[in-house]
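Engineer: Okay, sequence plus prediction incoming.
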Amino acid sequence: MNSFFSALLEHSFLQMAVAAALLASIGCGVIGTYVVVKRITFIAGGIAHTVLGGIGAALYLGFNPLHGALLAAVLAALLIGWVRLHWRTQEDALIGALWAIGMAIGVLFIAKTPGYQADLMGYLFGNILLVPAESLWFMASLDAVLLAVLVAYHQQFLAVVFDEEYSRLQGVPVTFFYLLLLVLVAITVVLLIQIVGLILVLALLTLPAAVASQYAHSIGRIMIIATTLGMILSVSGLALSYQPDLPPGPVIILLAGGAYLLSTLFTRATQRRDAIRATQTTSLAPNDG
């Protein structure tokens, strides 16, 4: 890792990679918390895999692939949200269809893009080392939008996440804020695909928040822990992959998965120990009868 930090001071592409990792971690921690608490991981996965269709179409038409990814993600989020609200029995089938169709369309468009030999693996598994400066500005803008919306409507999102029916009775426009939440998930997916790609995006979106939820019980604290953990995992994965010349995305995900497994084992062991102590304390307590 020492060689990585030495190179970090010399090479601008590594500096931009670290900046991209930090920017993506903000959306990862904040929106990932809502995804985990609301239990909409499958919906987030459907949105993520639809993005390849937008990337392929944008490349074919000569536009910025990130803009195509954002458009496809938002449209998929709105469609999935509408079906969940009005045709819930078909939700899983629709997500599965969008998942497959989006990737198929993307592969076909990329294959037929004239004069452009696209690196499909780069989109599927990410390539944080090739993030250009203009993408950093795009990511920073998306982060700003996420944070502005969440700060403005934090209470409404909490109401929708924890109790839709009660919120509806209290006059909260649940449908609007649920769809808005899915749009924010779509924006976060676009942030993360540059780091770990479409295949692994779901893990980075959910694992830091899943770990954080084992140690904190308020939404705000989970977000802070998840964001911090996402930053640590992303930069550590980038550093560990540098010397052996490994793809950073999968290394980041392996670290995240390892952190989740270790954290789960630790919390389970702690809970079991506390339960044993409580049982022993109860059995040793004097009997008033």
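Structural biologist: Looks like it came in fine.
Engineer: okay, CA-based contacts and neighbour counts for the rest of this
Structural biologist: Fine.
Engineer: could you pull out the helices for the stretch 151-289 of the chain?
Structural biologist: 154-162, 164-169, 174-212, 219-242, 248-284 (DSSP state H, counting those that start in this stretch).
Engineer: So which of those is the most surrounded?
Structural biologist: helix 174-212 (a mean of 25; mean count of other CA atoms under 10 Å).
Engineer: so it versus helix 248-284, what angle?
Structural biologist: 80 degrees (axes from the mean of the first three to the mean of the last three CA atoms, to 10 degrees).
Engineer: tell me the angle of helix 174-212 relative to helix 219-242?
Structural biologist: Angle, helix 174-212 to helix 219-242, by the same axes, to 10 degrees: 60 degrees.
Engineer: quick one on the thing from earlier: ok, which of the helices of the stretch 151-289 of the chain comes nearest T50?
Structural biologist: Of all the helices of the stretch 151-289 of the chain, helix 174-212 sits nearest to T50, with 9.0 Å by CA to CA.
Engineer: Next, the angle from that closest one to helix 154-162.
Structural biologist: Going by the same axes, to 10 degrees, helix 174-212 makes 80 degrees with helix 154-162.
Engineer: Distance check, the residue lying closest to T188 once chain neighbours are set aside against V183.
Structural biologist: Closest residue to T188 apart from its sequence neighbours, by CA to CA, 6 or more residues apart in numbering: G27 at 5.4 Å. Relative to V183, G27 is positioned 12 Å away (criterion: CA to CA, to the nearest Å).
Engineer: Kindly report the same for T89.
Structural biologist: With distances taken as CA to CA, T89 is found 22 Å from V183.
Engineer: about what we covered before: of the helices of the stretch 151-289 of the chain, which is nearest A57?
Structural biologist: helix 174-212 (15.3 Å).
Engineer: quick one: contacts for T33?
Structural biologist: T206, A209, A210, I219, I222, M223, A226 (CA atoms under 8 Å, 6 or more residues apart in numbering).
Engineer: and the next element down the chain from the host helix or strand of the residue nearest to T188?
Structural biologist: Using DSSP states H and E, G27 sits within helix 12-38. Going down the chain from helix 12-38, the next helix or strand is helix 41-61, by DSSP H and E.
Engineer: Let me know the angle separating that following helix from helix 12-38.
Structural biologist: If you take the same axes, to 10 degrees, helix 41-61 sits at 140 degrees to helix 12-38.
Engineer: So for helix 41-61, what gets flagged as buried?
Structural biologist: Of the residues in helix 41-61, 41, 43-60 count as buried by neighbour count, 16 or more other CA atoms under 10 Å.
Engineer: alright, now check it against this:
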Amino acid sequence: MSPVDFIADLFNPDLAFLPKALLIAVMSAIVCGVVGCYVVLRGMAFIGDAVAHAVFPGLAVAFVLSGNLVLGGTIAGVITAVLVAIFSQHRRLKEDSVIGVFFVAAFALGIVIISRAPGYAGSLQQFLFGSITGIPDRDVYIVAITGLALLMAMFLLHKEFVTVALDREMARALGLRTFWLDLALYVLVTLAVVISVQTIGNILVLALLITPAAAARLLTDRLAAMMLIAPLIGGGCALVGLYVSWSWDLPVGGTIVLTLTAVFLTAWVLAPRHGLLARYV
């Protein structure tokens, strides 16, 4: 399928789900690209995978009750994030250990809940690997509004997040409330994951959060530039991935992730200062 044919399909009224899927994929990729920069800076790649597990019971409950998936996932993720932030204050327990306990338990709870719903296998596959069909119109507006709110919150807390990411002890010495900043970051990551799940799936959403930011990290030493490059990579790969998946009848989530991975590998080899070739030359 040529790009012209793809554009024609986007405007085809019989394929109304396609432009909605594209909008949600691109908006989710942009938001995840920005949030992912803070996650990569703090070396917290595990948190993205963990949050994806944490939102699953909320998604399952919303599905069983025919409620809103975004709202259900957000509630579950925020509750779990609060528990992690509280338990992580215990000095004998490191943050990654607490995350491992609560987020995996949340995912297990989600599997138990959704197993009680009719069509269990199909529903589970949709949650785990995403689906571009059947996206309600209201979800496009919810993702757009949530995404804008996330970007605004990150703009307001940008200096504090960067300070904590670079030197946690200095942040405490400066009087910053690291507990509340950790909690705020968990909530932002949770919301970014929730709005991405429908298109790319619960299992693959980590790539949307981490890979664009990691690629941008290789391309620039400036944080401001990184936070511009990452969402551009994410949004561009979402567009290309959807086009390739639609043209060749491939799974959307997997195709987007492979596109992101290809961009990351290209940056790893060809990045001007930190690429493999630059280091040898």
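Structural biologist: Arrived safely, thanks for sending. This one's a predicted model, so the numbers in the text were calculated from it and none came from an experiment.
Engineer: what's the TM-score here?
Structural biologist: Superposed pair, TM-score by TM-score structural alignment, normalised by the length of structure 2: 0.90. Supporting alignment: 273 aligned residues with a CA RMSD of 1.9 Å.
Engineer: Stretch 197-213 of structure 1 aligns to what range in structure 2?
Structural biologist: Counting by TM-score structural alignment, stretch 197-213 of structure 1 falls onto residues 201-217 of structure 2.
Engineer: And the contacts of that stretch?
Structural biologist: 29, 32-37, 39-40, 45, 48-49, 52-53, 56, 126-131, 193, 196-197, 226-227, 229-231, 233-234, 253-254, 257, 260-261, 263-264, 267-268.
Engineer: cool, stretch 149-160 of structure 1 as well?
Structural biologist: S167, V172, V174, F177, Y178, L181.
Engineer: I'd like those residues laid out as JSON lines, including distance to S283 of structure 1.
Structural biologist: JSON lines is the format used below for the contacts of stretch 149-160 of structure 1 (distance: CA to CA, whole Å):
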{"residue": "S167", "distance to S283 of structure 1": "44"}
{"residue": "V172", "distance to S283 of structure 1": "49"}
{"residue": "V174", "distance to S283 of structure 1": "49"}
{"residue": "F177", "distance to S283 of structure 1": "50"}
{"residue": "Y178", "distance to S283 of structure 1": "49"}
{"residue": "L181", "distance to S283 of structure 1": "49"}
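Engineer: wait, which of those is closest to P65 of structure 1?
Structural biologist: When those are compared against P65 of structure 1 (criterion: CA to CA), the nearest one is L181, at 23.1 Å.
Engineer: If you drop the residues flanking it in sequence, what lies closest to that closest one?
Structural biologist: Going by CA to CA, 6+ apart, L181 of structure 1 has F157 as its nearest residue, at 7.5 Å.
Engineer: could you measure that neighbour against T175 of structure 1, distance?
Structural biologist: The gap separating F157 of structure 1 from T175 of structure 1 is 11 Å, by CA to CA.
Engineer: Overlap of the contact sets of those two?
Structural biologist: Counting by CA under 8 Å, 6+ apart, F157 of structure 1 and T175 have no contacts in common.
Engineer: quick one on the thing from earlier: map the residue nearest to L181 of structure 1 onto structure 2.
Structural biologist: Counting by TM-score structural alignment, the partner of F157 of structure 1 is F161.
Engineer: Now do that match against T261 of structure 2, distance only.
Structural biologist: F161 of structure 2 is 27 Å from T261 of structure 2, by CA to CA.
Engineer: got it, and I75 of structure 2?
Structural biologist: For I75 of structure 2, the distance to T261 of structure 2 - CA to CA - is 31 Å.
Engineer: With S88 of structure 2 instead?
Structural biologist: 32 Å.
Engineer: residue in structure 1 matching V187 of structure 2?
Structural biologist: Checking TM-score structural alignment: V187 of structure 2 goes with V183.
Engineer: what does G36 of structure 2 give?
Structural biologist: By TM-score structural alignment, G36 of structure 2 lines up with G32.
Engineer: before we move on, what about I86 of structure 2?
Structural biologist: When structure 1 is aligned by TM-score structural alignment, I86 of structure 2 is paired with W82.
Engineer: give the contact list for its match.
Structural biologist: W82 of structure 1 touches L179, counting by CA under 8 Å, 6+ apart.
Engineer: gap between the alignment partner in structure 1 of S97 of structure 2 and F162 of structure 1?
Structural biologist: Aligning on TM-score structural alignment places S97 of structure 2 opposite A93 in structure 1. From A93 of structure 1 across to F162 of structure 1, the span is 25 Å (CA to CA).
Engineer: swap in P250 of structure 1?
Structural biologist: For P250 of structure 1, the distance to F162 of structure 1 - CA to CA - is 33 Å.
Engineer: Contact partners for the residue nearest to T188 of structure 1?
Structural biologist: Residues in contact with G27 of structure 1, defined by CA under 8 Å, 6+ apart, are D143, L146, T188, L191, T227.
Engineer: Pretty sure F162 of structure 1 sits against K38.
Structural biologist: Yes. Here F162 of structure 1 reaches K38: they are 7.3 Å apart, a contact under CA atoms under 8 Å.
Engineer: ok, and for the helix holding G27 of structure 1, which residues are buried?
Structural biologist: Within helix 12-38 of structure 1, the residues that count as buried by 16+ other CA under 10 Å are 13-37.
Engineer: once aligned to structure 2, how far is it on average?
Structural biologist: Helix 12-38 of structure 1: mean distance to aligned residues in structure 2 after superposition is 1.1 Å, counting by mean CA distance after the TM-score superposition for structure 1.
Engineer: again, but for stretch 75-83 of structure 1
Structural biologist: Mean deviation for stretch 75-83 of structure 1: 2.0 Å (mean CA distance after the TM-score superposition for structure 1).
Engineer: Can you report how many residues lie near Q89 of structure 2?
Structural biologist: Using other CA atoms under 10 Å, Q89 of structure 2 is surrounded by 13 other residues.
Engineer: before we move on, what about the one 5 residues further on?
Structural biologist: The number of residues packed near K94 of structure 2 is 12, by other CA under 10 Å.
Engineer: Contacts only, for it.
Structural biologist: Contacts of K94 of structure 2 by CA under 8 Å, 6+ apart are S88.
Engineer: Reformat the helices of the stretch 151-289 of structure 1 as TSV; add distance to S3 of structure 1.
Structural biologist: TSV is the format used below for those (distance: least, CA to CA, whole Å):
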stretch	distance to S3 of structure 1
helix 154-162	42
helix 164-169	51
helix 174-212	21
helix 219-242	8
helix 248-284	15
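Engineer: surely V244 of structure 2 meets T255?
Structural biologist: Yes. Using CA under 8 Å, V244 of structure 2 is in contact with T255, at 7.2 Å.
Engineer: now for the helices of the stretch 151-289 of structure 1, which one comes closest to A111 of structure 1?
Structural biologist: Nearest to A111 of structure 1 among the helices of the stretch 151-289 of structure 1 is helix 174-212; the distance by CA to CA comes to 17.5 Å.
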